[in-house]
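1. The following comprises the amino acid sequence and a computationally predicted model.
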Amino acid sequence: MSNIETRPPELRCGTPSDAAPEPGERRVEVLSARDVPLGGPRAMTVRRTLPQRGRTLIGAWCFADHYGPDDVAVSGGMVVPPHPHTGLQTVSWLFSGEIEHRDSLGTHALVRPGELNLMTGGHGISHSEVSTARTSVLHGVQLWVALPAEHRHAPRDFQHHVPRPVALDGAEARVFLGTLAGDTSPVPTFSPLLGAEITLDAHADVTLEIDPRFEHGLLVDQGEVRMEETPLRRAELGYLAPGPDTLRLVNTGDTPARTVLLGGTPFGEQIVMWWNFIGRSHDEIVQAREDWMKGSRFGEVQGYDGAPLPAPELPNAPLKPRGNGR
């Protein structure tokens, strides 16, 4: 998905500035979402939990949009013209609906519920996303992964994977990246990552084994969930710092709850993120925008009927360095 805000903020994102928790401490930080309309009079509105001023990265996860369930007859669905990406991977994960993906690799694929579509932008790629005519309700998440400096110019790529459901006592997991609950996704990543949909039965109390090197974020799609002892409401994201080797999730409601668990080792690098580009300096972002506007570097998306998205104007002043919590 494109970030099609007309005035996207330019951010330098880095490691948290707050003090690390004491050994064994399980302090959960609650991140609330902000509503972002994605352009036009019938704008599709998403709930964005990453990035935000207090925390910009969870592992290499640097962007999280949560949307729906939206009645496409009312919202108009998703219509995102060809747009560019650099220095990142996009992760599309749906709960309902269907999206047609086209990119400058020549990929023409459908995004469907329970199926991972992962696109590597690297040095530069362009793609379009349009909900299909079969879609009546659109509901899902769109996530970005920042590429480490040594891989930020990686070749364009596209991966598709259908994770198997893993039955747990009181829950079901679908692991689309990394390892959880004895299941490992075959999709390679450029840094240690975890991505999984976890559905909790009514009143379920589940303890998962997790990698203590990872920091974790739990996004609640539906229901009311306790992460450790901290309650999370719909569209909130709970953050847990590295250290614990287990994670307790409790569904406090009478109906199933659905969540998305993200994790990874602390990224350890600062990145500059503006519009659909991730780089390491203001100048890199300026060059990427210039290349997109003059039609070089990103390739062409075949089969989309319409013009590509123009890039917004850059801010007048270069960014000021800041990390999480500053």
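-> Nice, I can see it.
2. okay, CA-based contacts and neighbour counts for the rest of this
-> Noted.
3. ok, residue 11 - contacts?
-> Neighbour list for residue 11: 271, 272, 273, 274, 319, 320, 321, 322 [criterion: Cα atoms under 8 Å, 6 or more residues apart in numbering].
4. Next one: the third one relative to residue 47, how far apart?
-> It refers to residue 273. According to Cα to Cα, to the nearest Å, residue 273 stands 18 Å off from residue 47.
5. Same drill for the two, tell me which one is more crowded.
-> residue 273 (26 against 19; other Cα atoms under 10 Å).
6. right, and the more buried one touches residue 283 too?
-> No. Using Cα atoms under 8 Å as the test, residue 273 is too far from residue 283 to be in contact (11.9 Å).
7. For residue 159, which non-adjacent residue is closest in space?
-> residue 118 (5.1 Å; Cα to Cα, 6 or more residues apart in numbering).
8. And the one you found, which helix or strand is it part of?
-> Assigned by DSSP states H and E, residue 118 falls within strand 116-120.
9. and the very next helix or strand once past that strand, what does it pack onto?
-> Per DSSP H and E, the first helix or strand lying C-terminal to strand 116-120 is strand 125-131. Packing partners of strand 125-131 (3 or more Cα pairs under 8 Å, 6 or more residues apart in numbering; DSSP states H and E): strand 79-85, strand 99-103.
10. Below is an additional structure, to be compared with the one above:
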Amino acid sequence: MTQVLTPRDVPLGGLRAMRVRRTLPQRERTLVGAWCFADHYGPDEVDETGGMVVPPHPHTGLQTVSWLFAGEIEHRDSAGNHALVRPGELNLMTGGRGVSHSEVSTPGTTTLHGVQLWVALPGAARDARADFEHYAPPVLRGRGWRAAVFLGSLLGDTSPVRTATPLLGAELVLDPGTALDLDVDATFEHGLLLDAGSVVVAGEQVKPAEMAYVEPGRSLLRLEALEASRVVVLGGPPFGEQIVMWWNFVGRTHDEVVAAREEWQAQITRDGEVVGDGQEVADGRFGIVVGDHLPPVPAPPLPTARLKPRA
């Protein structure tokens, strides 16, 4: 079965909010393997949108995967990592039990374009310490296509980046008229997010910003580019665990998420008010983002109903 998932537009904070297109999670599908979140943005002219300005905010139970097509983003986190996200280079941050980080497009960035992805951590790894990895994969080339494999294995290349569950992550750029057969793991389900162009995936035509979901059981995926196209390929075996995902937290129960929210709020507030500078934040479970002077982001109110696990 091939299912086409359509995105919804979401503002990414602030008065001049940068708009993103979100294909995961949604009512029809929460996960593709362990991939639990997919935002797709740009190409945006920074002079018009204000670029990306995401102040310090928390994460638990997940990994963030940053992948750019254009522009540059400065990453800082409470584990002491300070790095730049550049096109064709993977930045993977492990939140584990708790981490906070900020993401701000650099002054020299004129156009911002890329994807922000999350990976749910399995029970055995979700209390791990915060961590960070950077990897610049080689560019693979064939007749009518080029590719970069940033996680897992595809097209004869394997990423050295460690993951808690088997994963696939790759960027494919296809020339018009190219038909590319991908040998894939038949135990994986796959999500193919189309950035630009027009592609037929396993017989289904996909439009820009849509994601084609392909269930397990296929050892070959055929992509046919009707015009010049760029695709992000995601995959992994069905996750096998239910998750509770709310705001920036991935947990297993409603109470676990409530506790994480309360800890973050207690860490960033003084006398009931959010501190005015990131350096004034108390060093609690989520830590301090050293070198970032933006005020931290307060957690939104919880919904009135209990959060339900999603398969």
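-> The structure has been received and is ready for your questions. Please read all numbers here as calculations on a predicted model, not as lab measurements.
11. Give me the TM-score for these two chains.
-> Comparison of the two superposed chains (TM-score structural alignment, normalised by the length of the second structure) gives a TM-score of 0.93, and 295 aligned residues with a Cα RMSD of 0.9 Å.
12. would you turn the helices and strands packed on strand 125-131 of the first structure into a markdown table with distance to residue 57 of the first structure and mean neighbour count?
-> A markdown table is the format used below for those (distance: least, Cα to Cα, whole Å; neighbours: other Cα atoms under 10 Å):
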| stretch | distance to residue 57 of the first structure | mean neighbour count |
| --- | --- | --- |
| strand 79-85 | 18 | 24 |
| strand 99-103 | 26 | 23 |
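13. Please pull up the equivalent of the residue nearest to residue 159 of the first structure in the second structure.
-> Alignment note: residue 118 of the first structure maps to residue 92 in the second structure; criterion TM-score structural alignment.
14. Next: residue 171 of the first structure.
-> Match for residue 171 of the first structure (TM-score structural alignment): residue 145.
15. same deal with residue 284 of the first structure?
-> Applying TM-score structural alignment, one finds that residue 284 of the first structure aligns to residue 256 in the second structure.
16. From the structure, what's the count of residues near residue 127 of the second structure?
-> 16.
17. secondary structure class for it?
-> Assigned by DSSP: H, G, I helix; E, B strand; the rest coil, the conformation of residue 127 of the second structure is coil.
18. so it makes contact with residue 94?
-> No. The pair residue 127 of the second structure / residue 94 is not scored as a contact, 10.2 Å apart, by Cα under 8 Å.
19. which residue packs closest to the match of residue 171 of the first structure, ignoring adjacent ones?
-> Nearest non-adjacent residue to residue 145 of the second structure (Cα to Cα, 6+ apart): residue 174, at 4.5 Å.
20. do the same with residue 85 of the second structure
-> residue 73 (5.0 Å).
21. In contact with the residue nearest the centre of the first structure, which residues?
-> Note on the first structure: the residue nearest the mean C-alpha position is residue 143, at 1.4 Å, using Cα atoms, centre = their mean. The contact partners of residue 143 of the first structure, taken as Cα under 8 Å, 6+ apart, are 61, 62, 63, 64, 65, 90, 91, 92.
22. what's near enough to touch the aligned residue in the second structure for residue 131 of the first structure?
-> Matched by TM-score structural alignment, residue 131 of the first structure corresponds to residue 105 in the second structure. By Cα under 8 Å, 6+ apart, the residues touching residue 105 of the second structure are 51, 52, 53, 71, 72, 73, 74, 112.
23. can you put those in CSV and add distance to residue 180 of the second structure?
-> Listed next are these as CSV, based on distance: Cα to Cα, whole Å:
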residue, distance to residue 180 of the second structure
51, 34
52, 34
53, 37
71, 28
72, 30
73, 32
74, 35
112, 28
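24. now, which of those sits nearest residue 297 of the second structure?
-> Nearest to residue 297 of the second structure among these: residue 53, at 11.3 Å, using Cα to Cα.
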